[in-house]
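A.B. asks: below are the sequence and a predicted model for it; my questions follow.
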Amino acid sequence: MIFACDLDQTLIYSRRSMGPVEESELVPVEKYEGEDLSYMTRTAYMRLRELSREIDFVPTTTRIYEQYARIHGLADGISIRYAIVSNGGRVLIDGRTDEQWDGLIREAVRAGAASGDEAMALFRRLADASWVLKERYCDELFHAVVVERDRIPHGWMDELASELSGMGWNCSLQGRKVYLVPDPVSKGAAVRYVKELTGASFVFAAGDSLLDESMLRMADEAMAPGHGELFRSYGSGNDGAIRFSRRSGIMAAEEILNAAAACNKTEVAG
């Protein structure tokens, strides 16, 4: 079984996003410039360590490799052979880029989407520069734009999504970042590729944002925390393909890991 799991606000949490939790229950899992940035609960961390010995745990993140590598907690007692970074743009095998996937995805972007410059030009035309703080072109595949979220007008993201769709791109708002991503670069496509590599017959996937939806839709079982873009979009009228945790914040990770472990037991028994 493959357990493909988003990281930020699904498995690991900043202090801003974690919600109420006892300080003694926190395990730091990411450090940057000497400061702890992200955490898991002790229960979730121990469950992940156990689970990673039984299944293929595949971290699946929009972070680029350098940001992913900061998460030291994933290197301590957790077994990871495959990882997906750059929103599916790169597949790592034993920490190294899989060149076959790299070639396939870049050719797909060239053939199926407008250029990164064109997508960013559209964003700048629609956005107000006063609430755009910083831009980054990640892995020469997608854009991450830091914004003052509270100043984005109501309905603006829908307008951006509509305009981008005609260019073979999509968008997502996560925290303070707007992501612009070409359609061929998706977590779902990358997870499907890893599934073929491993020969796995079952995928359990978890994630909180619209950028996770493609992998949740292709999974055999899919779960999202009771917060985030997916919960806001589908939580009140879910179509049944994605189930949501009862808890939100950092405690949702424990519920997701318990569900993944239960699926694994069912698969083994079956």
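C.D. replies: Perfect, thanks for sending it.
A.B. asks: for the rest of this, base every contact and every neighbour count on C-alpha atoms.
C.D. replies: Will do.
A.B. asks: all helices of this structure, in order?
C.D. replies: Counting by DSSP state H, the chain has helices at residues 15-18, 42-52, 65-68, 99-112, 116-126, 156-165, 187-198, 213-218, 228-234, 251-269.
A.B. asks: what about versus this one:
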Amino acid sequence: MKLLEEYKNIKGIKKIRKADNIFAYIVVDNTFDLKYIESFINKIKDFNWETYINGTKIYFLPQELKKSTAIKYICDKFGYKNTFAIGDSIMDKDMLDFCRSSYLLRHGDLVNSLSKENKYIISRECGFRGSEEVLKYIISYK
């Protein structure tokens, strides 16, 4: 992620972080404009990396690091067919789409970006109560 270093002085970028040399993210403020890093986003697409915007953080991850990839690996290895997923952010969308039964917590940012037609079961409650609601639903699943 040395490519990111050339962007460290861009207006609105507060921090650039690398996580165990596996992925990277930047922390931005409200003065940041995504157009400042469009060329970087386009460059990393050529290497099968994806960009996720989640509030004041912008994540850059290799496609192999997606949650759905890990779940598919486990399902293939152990022969699981019935999968459940609980998520709340745009970074969870691929996992939610992959799993047979997907639950979305109302408090997350993904709820606001969905069309009315989606396959997710959305919690009625927010926060811990929403998590508890979804877990009870999964435990009672037959």
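C.D. replies: Noted; the coordinates are in hand. Everything quoted here is computed from the prediction, not taken from an experiment.
A.B. asks: of the helices of the first structure, which is nearest residue 135 of the first structure?
C.D. replies: helix 116-126 (9.4 Å; CA to CA).
A.B. asks: list the buried ones in the closest one?
C.D. replies: By neighbour count with 16 or more other CA atoms under 10 Å, helix 116-126 of the first structure contains the buried residues 116, 119-120, 123.
A.B. asks: so what's residue 157 of the first structure up against?
C.D. replies: 171-173 (CA atoms under 8 Å, 6 or more residues apart in numbering).
A.B. asks: burial of residue 132 of the first structure, as a residue count?
C.D. replies: The tally of other residues near residue 132 of the first structure (other CA atoms under 10 Å) stands at 18.
A.B. asks: hmm, I typed the wrong one, I wanted residue 38 of the second structure.
C.D. replies: Residues near residue 38 of the second structure, counting by other CA under 10 Å, number 10.
A.B. asks: how far away is it from residue 63 of the second structure?
C.D. replies: Distance, residue 38 of the second structure to residue 63 of the second structure, by CA to CA, to the nearest Å: 18 Å.
A.B. asks: likewise for residue 88 of the second structure?
C.D. replies: In terms of CA to CA, residue 88 of the second structure sits 19 Å off from residue 63 of the second structure.
A.B. asks: one more: residue 5 of the second structure?
C.D. replies: 21 Å.
A.B. asks: kindly report the same for residue 42 of the second structure.
C.D. replies: From residue 42 of the second structure across to residue 63 of the second structure, the span is 14 Å (CA to CA).
A.B. asks: the second structure: which residue goes with residue 214 of the first structure?
C.D. replies: In the second structure, the residue equivalent to residue 214 of the first structure is residue 94, according to TM-score structural alignment.
A.B. asks: now do residue 183 of the first structure
C.D. replies: Residue 183 of the first structure maps onto residue 63 in the second structure, by TM-score structural alignment.
A.B. asks: aligned to residue 109 of the second structure, what sits in the first structure?
C.D. replies: Structural alignment (TM-score structural alignment) places residue 109 of the second structure against residue 229 in the first structure.
A.B. asks: residues contacting its match?
C.D. replies: Applying CA under 8 Å, 6+ apart, we find residue 229 of the first structure in contact with 173-174, 208-210.
A.B. asks: related to what we said a few turns ago, and residue 36 of the first structure, which of the helices of the first structure is closest to it?
C.D. replies: helix 15-18 (9.6 Å).
A.B. asks: which helices and strands sit right next to that closest one?
C.D. replies: strand 35-41 (3 or more CA pairs under 8 Å, 6 or more residues apart in numbering; DSSP states H and E).
A.B. asks: now the strand it packs on: which residue numbers in the second structure?
C.D. replies: Going by TM-score structural alignment, strand 35-41 of the first structure sits over no part of the second structure.
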